[in-house]
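# okay, structure incoming, though there's no sequence with it:
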């Protein structure tokens, strides 16, 4: 079964389009991608098929009947329309051919997709084909009316060739015809790689881009970019979600690292392109995350429609889009104090006060929102659009909110929800390490795969991307611990080429009755020439947060939600569970959040004892025993 984008065809599609859609979905192999009516730089072919051994194929679909065909040439068709009379149209095959040439010209600009020498120099490495599909005509009718004199049968599919309910249908014939719809047919000796397919998708479908442009990767990101799931391009499942979320309320529940925030940013771009006049609000809980989301959305909105067009740099790129953390929005945009919320909600429901309305609202980390907050947002959502996207991960629920979305927002998400179980951000080693910790200290009875009801937590699934095992440092003193971490950071920077701006240092509290946690970190980094920024020093520093400034970041675990860094260091873990925190589950969630910020390198350090460090001691002992066994066998 092929991957289709969108996953289901629109209800207004013709009967013939629906038949072809389902046939391509069920009879092509798993590694084929079928796009229905994609928007490619402003033009919309009916179907685009990408396959590792096929190449790229464009299909134009028509529901003509015998009676509707008036006069035909190879270039121009006069169609007898029951509603509009005689209409002159471009030949469907010519239309498909023009779409194909436009796609070819776009892809040829990518040096990675063309030959660099020989007889095919400057031509694409893979074939591009085109064809027409007549969903209401049979082969017999085409022969009887001499239609094949106008269109070569090699480039034409008829109803009996695409409809599995017809006796003449043959899966083998269908595949053979698709493989032969090429002017210069040649079989690929080697299939298109995943990277090449992703590059094709990157150029043709800009909304799937979630990171920086395709560029020569620096050494420390080689493994990341060449992995099974490239963080520079959304995977097929995420692309479906971003495109198919719909115009009404939707809920996405996903594990850490599953791309929830990236889907939200892509969705913002898609909505703004469809509805330029809409007022869009994007909310989250913490300030640092709001700056991250704003930067991501701004990048998406500035991105050129075609990779080779100039990017938008005007100040109005974010016009009509507000990105706020909840309290900033409440205080600055609505001019409301949180203690007055009950009164405001009552007045809104009675129609006694007026506040700004939003055509679309997107909420990141929705598990952190209080019921009253969600109720306020629901009341300010345009009732004509009801466009709300809410994403959450209950494993990261550090504020223990209880909710009923129907009661809190007035919106029913049942049947309008999606689950993302695959963690793409972290390596297999980090995912397993973090999840085993979470399961050890959490209520495993509430961990249920595939459920959207109640307060269940979704277990993550791994990609095949590998990396080093998380490092556990047990030091003799707090000062020795910080120095060991600093040495590890310098080692990664000098030997693995990891920029300091891709390093995140996490702490639970800035000082205890014994030590000044942040003071020691900052002083040690200064002595060892490690540039750093304490992003959670104040409200001002949180608002000014910028990742790519050349410095390592120092942050509370709470404020790291939604972030990801190549290397993450969790220090002073012996201070967890924090003595003054009554809810140990919150401490478990915080540890899990901190661990899953790491893309490739994770370090846990401590210099005293706690419930959590005893767990990490056991892991250290097991790892030490395994090393000794390997040494003996050698």
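Great, that's in hand. Worth saying up front: this structure is predicted, and the values here are computed from it rather than measured. Numbering: from 1, shown residues only.

# please count neighbours and contacts with C-alpha atoms only from this point.
Noted.

# identify the residues contacting the nearest residue to residue 304 once chain neighbours are set aside.
Closest residue to residue 304 apart from its sequence neighbours, by CA to CA, 6 or more residues apart in numbering: residue 311 at 4.6 Å. Neighbour list for residue 311: 302, 303, 304 [criterion: CA atoms under 8 Å, 6 or more residues apart in numbering].

# one more to weigh against that first structure:
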């Protein structure tokens, strides 16, 4: 079928030119209209025009939210009026001309599946009518519990859920609805391009003319805003990285030898410097390899590199990978695929081997055998004349305390002669026991001499929270040489950090952890944060799985890295990002290098130094808000040894019935 060209109705029309691109200060629009072209997934022309339409025609009391996460529903536009109700719209932008689509049942009794025609033939897509029904039911059932509780099924009257076809005629929309056996009505409109062009807001949104509804209230609106507000990370991703006077020369200059080692406590900006240096070298035409041990950190570093790049610079000369993923890549490119696969057969499930034995075998493969195989693969590539995955101009390693000196020597072989090398580390965050292998002799052998470049100023942690983290390090951790404790931070005005410590009975951490997330809802009434800004950190996969189950029972969507299969878990970590929609749940190891403004930390027993250091890492993930509003941290634990420290928190809640000092809720 030949391609059909579309012209957006009203685009370029004088009737639309009076609609300002900047949001009116009297209306809430999130994100702001001028930011729509700069979203991570840019708004289509059709979506921009629909938002302009509502912005120009609706009464000012209506709030507009563009592509909110909404706990995984992900509609295109949501309209909210605390006096009237809610409208959720999805755009249908694929062709629906006659012959361009078909509704079919793949098997008797199965739901209708929609197929649309493209160059490759008939392609299945989400049935918009099924999505519409699901959205309306989920909104009424889960996200405005006040309305549901007070009005029952009548509460559905507070919710409009519609489809907008910005490129389709009235005739095409009517036929499309009839083919799907869908009858549009007041609370489920199907909007054509003519309705938009005629500027008839009552046709697009019938409930827009209502000034008040007994079904809706400010309380219900507050419940919804917690899901609708743009997460802070999304706004931050549109802002360039800013570096302090100590960080700037590390980003913009090279040492005489080309080698530099950077250390600093949590939150001092080591990863920001790595990203900034990578972008700076890329702008000079250099190829940069950024490696880290933590797979969950890859997407975060990529996002920071994007923010550090100069506007419109997208040369993509920066490669960001986990060390072991890079090793696999090198082995495959050198033709060592079978040898690579053979390594992993040693730790496959075996009835004759205990779980501890499998973990020992896995560690030996990761720490010793795979790096040695990668060295051989690099030698092969060198003999073949190099490859695009070697011959980089710079190697930048983040979370270097997680590396062994052997890994460093292997990765260095991918860099050209005269290249640049940076190692950023914090021994206090050593969770794998490898930092101690970096002796003075090992450092010298790696090419490092002289003093470290030091980062002292903590930019991440809120000023009123910083003393509690430092106190934890002093009182709870065993001191080791090279430990970096967060010190001062620049003067920055921000709302008081909400700190809550909950001491709970043994075995109840998952339930109370889910409660700590749910308790954010009243906090969000004063500071309407998105639940996508919430990160829950746990020490073990098993605890995390239990907690996710409790969150789902509360109707809270999650994104996690807790898959049982090691390969699936590794893939989930690589795809894990602050940009993921939903409350994020990950392990303390997986959270290294990350930051969050809403943080819930759950731990049952912290008896070993290893777990206590992991807990310290988790506590240092709290981020001060870039907009000056409050940050929130809650710790849920059943470990009695942590009780004395927790009693000193501003809010200490004792669920165990054991008397203790400290502030109470």
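All right, it came through fine. Remember, predicted model here, so these are calculated numbers, not experimental data.

# on that earlier part again, counting neighbours, which of the contacts of residue 311 of structure 1 comes out on top?
residue 303 (22 neighbours; other CA atoms under 10 Å).

# distance check, that one against residue 245 of structure 1.
Applying CA to CA, to the nearest Å, the value for residue 303 of structure 1 to residue 245 of structure 1 is 21 Å.

# which of the contacts of residue 311 of structure 1 fall within helices?
Among the contacts of residue 311 of structure 1, DSSP state H puts residue 302 in helices.

# what residues are up against the equivalent of residue 430 of structure 2 over in structure 1?
The alignment partner of residue 430 of structure 2 in structure 1, by TM-score structural alignment, is residue 397. Residue 397 of structure 1 makes contact with 367, 368, 586, 589, according to CA under 8 Å, 6+ apart.

# count the neighbours of residue 123 of structure 2 for me.
Residues near residue 123 of structure 2, counting by other CA under 10 Å: 13.

# now swap in residue 356 of structure 1 and tell me
By other CA under 10 Å, the residues close to residue 356 of structure 1 number 10.

# and the match of residue 430 of structure 2, how far from residue 282 of structure 1?
The gap separating residue 397 of structure 1 from residue 282 of structure 1 is 19 Å, by CA to CA.

# then residue 537 of structure 1?
To residue 282 of structure 1, residue 537 of structure 1 is 24 Å away according to CA to CA.

# so which of these two has more stuff around it?
With neighbours defined as other CA under 10 Å, residue 537 of structure 1 and residue 282 compare such that residue 282 has more, 26 against 14.

# next up, the contacts around the counterpart of that one in structure 2.
Taking TM-score structural alignment, the alignment pairs residue 282 of structure 1 with residue 290 from structure 2. By CA under 8 Å, 6+ apart, residue 290 of structure 2 lies in contact with 278, 318, 319, 320, 321, 395, 396, 397, 398.

# so residue 290 of structure 2 is in which element?
Secondary structure assigned from DSSP states H and E places residue 290 of structure 2 in strand 288-292.

# how far is that strand from where the chain is centred?
A distance of 20 Å separates the centroid of the chain from that of strand 288-292 of structure 2, by CA atoms, centre = their mean, to the nearest Å.

# for stretch 294-301 of structure 1, same thing?
14 Å.

# also stretch 383-398 of structure 1?
Distance, stretch centre to chain centre, for stretch 383-398 of structure 1: 16 Å (CA atoms, centre = their mean).

# three-state assignment of residue 411 of structure 1?
Using DSSP: H, G, I helix; E, B strand; the rest coil, the structure places residue 411 of structure 1 in coil.

# next, count neighbours for it.
Other residues near residue 411 of structure 1 come to 17 when the count uses other CA under 10 Å.

# next: residue 506 of structure 1.
Around residue 506 of structure 1 there are 26 other residues, counting by other CA under 10 Å.

# and the one 5 residues further on, by the same measure?
By the other CA under 10 Å criterion, the neighbourhood of residue 511 of structure 1 contains 13 residues.
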